[in-house]
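[1] quick one, what's the 3D model for this:
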Amino acid sequence: MEQEIKSEFIENNFSLEDEDEILNKCVAFCINYKLSPSDLVSSWVVYYLNMQLDGSKVQNAHVDGFLHHLQNKQKHNILKEESNVHMYSSNDVNMLLGEEHKDGEEGMLDTPIKQSYFDNLNDLSTPISMDRSPERNGKSISEKSSRRTSSQATPFGQRTNKFLLQLSFNSHSKADDTKDLEIDALGDDVIRRVQDIESCSLQVQGSWPKPGFRFMYDKVEDRFNALENRIRRLSSALVASGECGEPSDATLASQKTLFSVGMVCCDGEGRLNDKSILFQGSVEHSGGQRVRLDLKNLVQFSLFPGQVIGIEGHNPSGHCFIASKLVDSFPLIGSSDLDLPPAKKQATDQNGEPATKASRELSIVIAAGPLSTTDNLLFEPLTELLAYARRKQPQLLILMGPFVDTEHPKIKKGTIDESFAEVFQEEILNKLHDYCAHMGPAARIVLVPSTRDAHNDFVFPQPPFEIYPSTDPDQQITCLANPGVLISNEITIGCCTADVLKQLSGEEVSRMSTDALSIDRIGRLVSHVIKQRCFYPVYPPSVGLPLDFSIAPEALHMASIPDLLLMPSDLAPFIKALPFGEGSDTEKYSRCLCINPGRLAKGVSGGTFVELSYLNNPDQTSASIIRI
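    Modelled structure (predicted):
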């Protein structure tokens, strides 16, 4: 084929600059786009004339632009053919299943059916749109959804190991195993009819800030107040719990043992270490002054910039506070169930009434972006995830950003022909609408944005997406702020897409005791967020995070410890159950299930997601990390 392509170029008075490399690319173009050598060169002539290129030599620098020309041409041909696509009705489905038609039904359309069609029906990645799909504005959802597919084989599409179990948390119960077997058996049918799923309640808690708010107006005063209020709030919680007395000024010289509450700071711009730790007290007790902190007497500690701690010790010189005890966990104050035993906490709902067993059960599929591989914007991982969800039928599907990723090569280069909002609507929302129509009215989806979303405000905390009722009349898609909290079936779920774990990993300085048998560093990083009662406790924030201090105190504060804490990160995926109060016998069963589902797409290959079945508490909950 290379000689044929070369001959066609010569016949059209073109020469090749880097002959071997250009011919190899042209052969790939012919195979991927099903072109003959003459058709390929004819397309090159059109591209050559349209771009008004100089000279008759085909240069390697022009080949990438020629590829883009071929892709646009193929896209145009696909969209042109879509008007003739046949939408299968229930009669067609019955015909394929071999069922007889009842009198009065409309006649079958005379559409030829190939054997390959039957072979593809069992493919998990090819969901069938059932006749239960509602019509909107005279068109079905599947007609409105984007069908921009490519005949070119992608690395993601050619992967062999699909839906592999990476990690399992708790063993499945027999009921779960039976349900999985039933679902697997249903997947072998020619067309699997959708079973009704049990609906779940959904209530957004303090989804703030609201869409359309003004940002980038924070002042130095806002930053000061945000840090000061955080120190005061945690100090008041510690005093109210009775664990310590009234805090004093740690900067004053004294031989007596003092207790103070303040924030960890670094004495320079570099990474924090045990020699550069400063302690900044509150304005109320020390005027906001700082003092060097000496931790030589502590057997173990774990600190990071911005962490609020309580320290006990003395300051003999007035320039260095020698700590003998450190408190980094603060109790919750103001919760109505603090005095209840753990069993009672789990057995009561928000109204104080005994919660039924069903009210604390929830099946969830959790995934975090990017949702498309870096070699294209076909969103193949998202399509595969929705196909998996169609099969497993979870009550709740939680998708966290980025959705339209600013780090995607095509977004960075600006080579797409649509706005970011149009990509989000056509490639993501339309697919989610199809999923809801297929699953029925009980299906629920939660969307959480990311600061890497090109179509949303670049600020943290971040407002939720705006989805107008006309595009989601059944209101099956709920948009959450970042960070945000929601309650589903009496289960509190906290979400934050800022990669705080990755920054904590780079900023933390720690010392562990020599007799420690095992060190769970990931668990320690996650526990910082829970202990600080803050979704993003690091200060100063990461360079790429646009933290707005004028809204941060209300939006970042963790009013209560959630049952599930979702923290997507570039670190390794994990599922961990962490206790609320370390070393407290009365709270040994009060645990938070912390999850990092990983990224759904990693480069040109697939990533991971989480399937979870929550039952009453983390001890009875089963979860799995699955590779897409």
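[2] when you work out contacts or count neighbours from here on, use the C-alpha atoms and nothing else.
    Fine.
[3] can you classify A387 by secondary structure?
    On the three-state scheme (DSSP: H, G, I helix; E, B strand; the rest coil), A387 is labelled helix.
[4] tell me, which strand in the protein spans the most residues?
    As assigned by DSSP state E, the longest strand anywhere in the chain is strand 254-266.
[5] quick one: that one to chain centroid distance?
    39 Å (C-alpha atoms, centre = their mean, to the nearest Å).
[6] who does it touch, helix- and strand-wise?
    Judged by 3 or more C-alpha pairs under 8 Å, 6 or more residues apart in numbering; DSSP states H and E, strand 254-266 is in contact with helix 220-240, strand 277-281, strand 308-315.
[7] I'd like to know which of those lies nearest to Q346.
    In terms of C-alpha to C-alpha, the element of the helices and strands packed on strand 254-266 nearest to Q346 is helix 220-240, at 22.9 Å.
[8] so which bits of that closest one are buried?
    222-223, 226-228, 230-232, 234-238 (16 or more other C-alpha atoms under 10 Å).
[9] I'd like the helices and strands packed on strand 254-266 laid out as a markdown table, including distance to G287.
    A markdown table is the format used below for the helices and strands packed on strand 254-266 (distance: least, C-alpha to C-alpha, whole Å):
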| stretch | distance to G287 |
| --- | --- |
| helix 220-240 | 11 |
| strand 277-281 | 7 |
| strand 308-315 | 16 |
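[10] Proceed likewise with the subsequent sequence, for comparison:
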Amino acid sequence: MDAVNRKLLSDKFGVFLDDESLLDQLVDLCRNYNLSGEDIFYKWEAKYLSLGHSSIRPRVTAEAVDALKSQLQDDAKKAKKHAQAVAAGRANLNAKMSMNLFGRVAVKSEPKEQKLFPSSSSLGVPEAKWMAAGPSKVTVSCPNLQNIPPMGQRYRYMYQKISERGEALDDQIEETAELVQSFYNIEEFGDPAKSTEEETTIVGRIVFDADSTSASAVKLNEATLTLEASRSMGSGVRVSLRLDPNVRLKGAKKGIGGVGFFPGAIVALRGSNGGGGWFTVTEVLPLPSLPAPTALGSNGSFSVSVACGPFTADADLSYEPWKLLLAKWKTEKPEIIIIVGPFIDCMHALWKNGEVDEPPIAQFRSMILEPLQQLLDSLPGTSVVVVPSVRDLISDYAVFPQAELASSVFDDPRIYSIPNPSQLSLNGVSFAVSSVDVLFHLRKEEFFKPMSEISSAPLAENETPASDAMAKLCRHVLQQRSFYPIFPPPLDLVNEVNLDVTHSGKLKLAEDTAPLVLILPSKLKQFHKTVDETVAVNPSFATKGTYANIKILSGKPVQVDICKLSE
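    Presented below is the predicted three-dimensional model:
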């Protein structure tokens, strides 16, 4: 390009150049200001005519080139200011046009990195502990909540790199493979795409085949079962699975009757690839269970009440179920109250249709927070743990995993805000809680294949029969060691999750022990089940008129009552 501009400038100015070096300076101006040689000539011509020169072209001197350079600099500054003014005007117009009913301005901007809630395990710091305000005898601690900068952990939802998502998904497979290898004493895993006459053990993720996706109406079935290997264990290939007619399930809970497959499930399989383009499965190996929860010590007995939003009916914002809950708690006097969002639900018809005049935070404080604080004033031995929902209008984060509600929302030492999902300890008793309806999603996506059982494991004392449908769903969460093991989420339910794959590590259950109590709110009928020595509780929603009371008694099994607001 410089050569072209040099020729143009030489032709235009020719003998009028005082010095050949001035031609080099003119070429530099072309390059620096992204102009052609012809543009430079026209600007030069306009300048000397504006100064009153005659039509006889003056000599091109060093001073004249410097003057032209100054003019180009001034023109560039003016153009930049004009562009900024235009952009500001457009942004202001867009802001006025997109002012939403919450009084917030929606201005389009470049994606900014947002801070993610920190993890004590990743930061190498001890877990946060609080003694409940007043004479409460319950100590609350949450390992994944710290008042420490997140050290570079960021939210980039919808702006993640494909490589980052791929690495996160691969890590899930490889971490599970290590557990399987250690538990079953496997020397080496096979490549599911490699032809072999001998049986081999493989680990991978269940996915749809190429012709079916979770976005389609086709549900996972035996004909569409496909396994995806990690890049290190099988070059990331996808191989169709065919279940042998005599496929067996080895080492599962007695009476479970088969295996539930769903998109995203990590599985361990035995079989072979005979070269026909598929892997024939002859045996399914259940994933190792988490270590049993610690037995209840002598830390004293206490009660926990759990209620889940929405807390007002679809037709109004009177919050009648919430008022009934407050009345119940005033009578029952639990030591700990766990409330799970949404509190101000973005899916509520009145909010969606723009029929609410006050900001969400104002309604939260008047309808939820202030009545709750009045209750705590009358119950000095009670503390509250708050878990947000991705549907909460008062949350700064609408992705899962989700940071806790901002500290500005609460200003009360008796109320503890924790992330979604979370694992927390109450007097040393492990609780796990999430607001996403993973049970309904699993029920919708699961394909159950009956199989014969060999080397079955006995049920624990007081454990729910393994064939129980709800117990099977809860077992998926525990065995996959994830609050949300499905990937990808069902298309028609994706707005209930907004799954951030790159931070899926925040969805893991703690590796050291299973939670004693697992709280999974769902639109499925309320229940409590004992699964692998973990008590799984679905309190359902306050709008359905139910909540759960849990009693922790030293040296005794956990007691759970599903209570009705109307009683």
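[11] TM between them?
    TM-score for the superposed pair, counting by TM-score structural alignment, normalised by the length of the second structure: 0.66. Supporting figures: 396 aligned residues with a C-alpha RMSD of 2.5 Å.
[12] do you know which of the helices and strands packed on strand 254-266 of the first structure lies nearest T356 of the first structure?
    Nearest of these (C-alpha to C-alpha): helix 220-240, 32.1 Å.
[13] what's the longest strand of the first structure aligned against in the second structure?
    Taking TM-score structural alignment as the measure, the second structure aligns residues 196-208 with strand 254-266 of the first structure.
[14] what does the matching stretch rub up against?
    For stretch 196-208 of the second structure, the surrounding residues in contact (C-alpha atoms under 8 Å, 6 or more residues apart in numbering) are 173, 176-177, 188-192, 214, 220, 224-230, 261-275.
[15] give the buried residues for it.
    Using 16+ other C-alpha under 10 Å as the burial criterion, the residues of stretch 196-208 of the second structure that qualify are 199-208.
[16] cool, and stretch 472-484 of the first structure?
    Applying 16+ other C-alpha under 10 Å to stretch 472-484 of the first structure flags 472, 476-484 as buried.
[17] which among these gets closest to K413 of the first structure?
    Distances from K413 of the first structure to those, taken by C-alpha to C-alpha, are shortest for N482, at 26.8 Å.
[18] quick one: map I322 of the first structure onto the second structure.
    Using TM-score structural alignment, I322 of the first structure sits opposite T280 in the second structure.
[19] quick one: its match and F189 of the second structure, what's the gap?
    Separation of T280 of the second structure from F189 of the second structure (C-alpha to C-alpha, to the nearest Å) stands at 15 Å.
[20] need the contact partners of the longest strand belonging to the second structure.
    Using DSSP E to define each element, the second structure has its longest strand at strand 238-250. Residues outside strand 238-250 of the second structure that contact it (C-alpha under 8 Å, 6+ apart): 192-193, 209, 222-229, 258-259, 277-286, 451-456.
[21] one step back: could you look up the SS state of the match of I322 of the first structure?
    Going by three-state DSSP: T280 of the second structure is strand.
[22] give the contact list for it.
    241-244, 271-274.
[23] count of neighbours near G369 of the first structure?
    29 (other C-alpha atoms under 10 Å).
[24] tell me the counterpart of it in the second structure.
    By TM-score structural alignment, G369 of the first structure lines up with G309.
[25] the stretch 301-450 of the first structure: helices as residue ranges?
    All helices of the stretch 301-450 of the first structure, identified by DSSP state H, counting those that start in this stretch, fall at 342-347, 380-392, 409-413, 420-423, 430-439.
[26] equivalent analysis for the stretch 101-250 of the first structure, please.
    115-121, 141-144, 174-186, 220-240.
[27] in the second structure, which residues correspond to stretch 402-416 of the first structure?
    Under TM-score structural alignment, the match for stretch 402-416 of the first structure is residues 342-356.
[28] now that stretch: buried residues?
    By neighbour count on 16+ other C-alpha under 10 Å, the buried set for stretch 342-356 of the second structure is 342-348, 351.
[29] now it, how far from the chain's geometric center?
    The answer for stretch 342-356 of the second structure is 22 Å, by C-alpha atoms, centre = their mean.
[30] swap in stretch 69-77 of the first structure?
    That offset, for stretch 69-77 of the first structure, works out to 32 Å (C-alpha atoms, centre = their mean).
[31] so where is it in the second structure?
    The aligned range for stretch 69-77 of the first structure is empty, by TM-score structural alignment.
[32] and that stretch, which residues are buried?
    69-70, 74.
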